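1. could you look at this predicted model? Sequence included:
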Amino acid sequence: MKDRLWKIYENWEIELDKNEWYFSDCYDELTENLSSSDAYDAIPAVLDVLLHVKDTYLVNETLDFLLIIYNIADTTEVHPILLAEWHEINRKLEQMGDSFSVSAWDELRQMLRIT
């Protein structure tokens, strides 16, 4: 999952100029036929990408994809890797986040019932 997500992020600006639904289309392809357990197992890979992207737009996109993955996983269980990386993710959002990423992060926290 991680390699496929990084591949999507290559030349994303060019692809987005050509297709405004680029990320949505790619995410649909990535998650097609993904079981709930496979989605849950993919969470660490998505978190790894989130912690390593260097662009605010991609932070936002990765948070969006994390929400998609959690919805497919159909659980409110907080993945242990998410717990382990919680402070690092917060630090990343403080450095690179914007109002969109804060909103997406809040949505995930509400979904997972984290206060």
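-> Arrived safely, thanks for sending. Numbers count the residues shown, from 1 in each chain.

2. contacts, neighbours, all on C-alpha from now
-> OK.

3. can you give me the strands in the chain?
-> Taking DSSP state E, the chain contains no strands at all.

4. enumerate every residue touching the residue of the chain positioned farthest from its centre.
-> Relative to the C-alpha centroid of the chain, counting by CA atoms, centre = their mean, residue 18 is the outermost residue, at 22.4 Å. With contacts defined as CA atoms under 8 Å, 6 or more residues apart in numbering, residue 18 is in contact with no residue.

5. I'd like the distance between it and residue 110.
-> 34 Å (CA to CA, to the nearest Å).

6. included below, for side-by-side comparison, is a second structure:
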Amino acid sequence: MHHTIAVILEDWVEKINEDEFYLSTAFDKLIQEKTSFEAFDFIPYMLDAILETNDDFVASQLIFYMNCLYGKADTTEIHPILSQNQEKLEQHIATLNGHNAIREYREFKRDLRLT
């Protein structure tokens, strides 16, 4: 997992208990600091983080912010790493206990017009 994402997710439950907007503030700052090119290049790191988590809520948040990276990148071009790992991602999301990640992934696919 990319160091920046790992730092954001470290003790995330406690941080959310102190500030309910912690994740949005942290990820919004991360995305804002990137150029469109850097945002596109960061997509594989977000994908890796999704594949490494077994928490449905965290996965849903990471999928949401991966979609935000696409927004910042201002492209609907599918990152080659995402293309190569789409089936693996979908299988992983299906194994999570909950429906948040599945719902968020459906929205992500709709936004990017993925099949």
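-> That came through, no problem. Here the structure is a predicted model, which is why all the values come from computation and not from measurement.

7. give me the TM-score for this pair.
-> The TM-score (TM-score structural alignment, normalised by the length of structure 1) is 0.92; 115 aligned residues with a CA RMSD of 1.4 Å.

8. quick revisit: the residue farthest from the centre of structure 1 maps to what in structure 2?
-> By TM-score structural alignment, residue 18 of structure 1 lines up with residue 18 in structure 2.

9. kindly provide the distance from that match to residue 11 of structure 2.
-> Distance from residue 18 of structure 2 to residue 11 of structure 2, by CA to CA: 11 Å.

10. how about residue 48 of structure 2?
-> 19 Å.

11. and the two? which has more neighbours close in?
-> residue 48 (17 against 10; other CA atoms under 10 Å).

12. quick one: the helices in structure 2?
-> 3-9, 12-18, 22-32, 36-52, 56-73, 80-95, 100-112 (DSSP state H).

13. compute the inter-axis angle for the fourth one and helix 100-112.
-> Orientation note: helix 36-52 of structure 2 sits at an angle of 150 degrees relative to helix 100-112 (axes from the mean of the first three to the mean of the last three CA atoms, to 10 degrees).

14. who are the packing partners of helix 36-52 of structure 2?
-> helix 56-73, helix 80-95 (3 or more CA pairs under 8 Å, 6 or more residues apart in numbering; DSSP states H and E).

15. compared with structure 1, how much does it deviate?
-> Following the fit onto structure 1, the mean deviation recorded for helix 36-52 of structure 2 is 0.6 Å by mean CA distance after the TM-score superposition for structure 1.

16. list the buried residues in that helix.
-> 36, 39-51 (16 or more other CA atoms under 10 Å).

17. do the same with the last one
-> Buried residues in helix 100-112 of structure 2, defined by neighbour count with 16+ other CA under 10 Å: 100, 101, 102, 104, 105, 108, 112.
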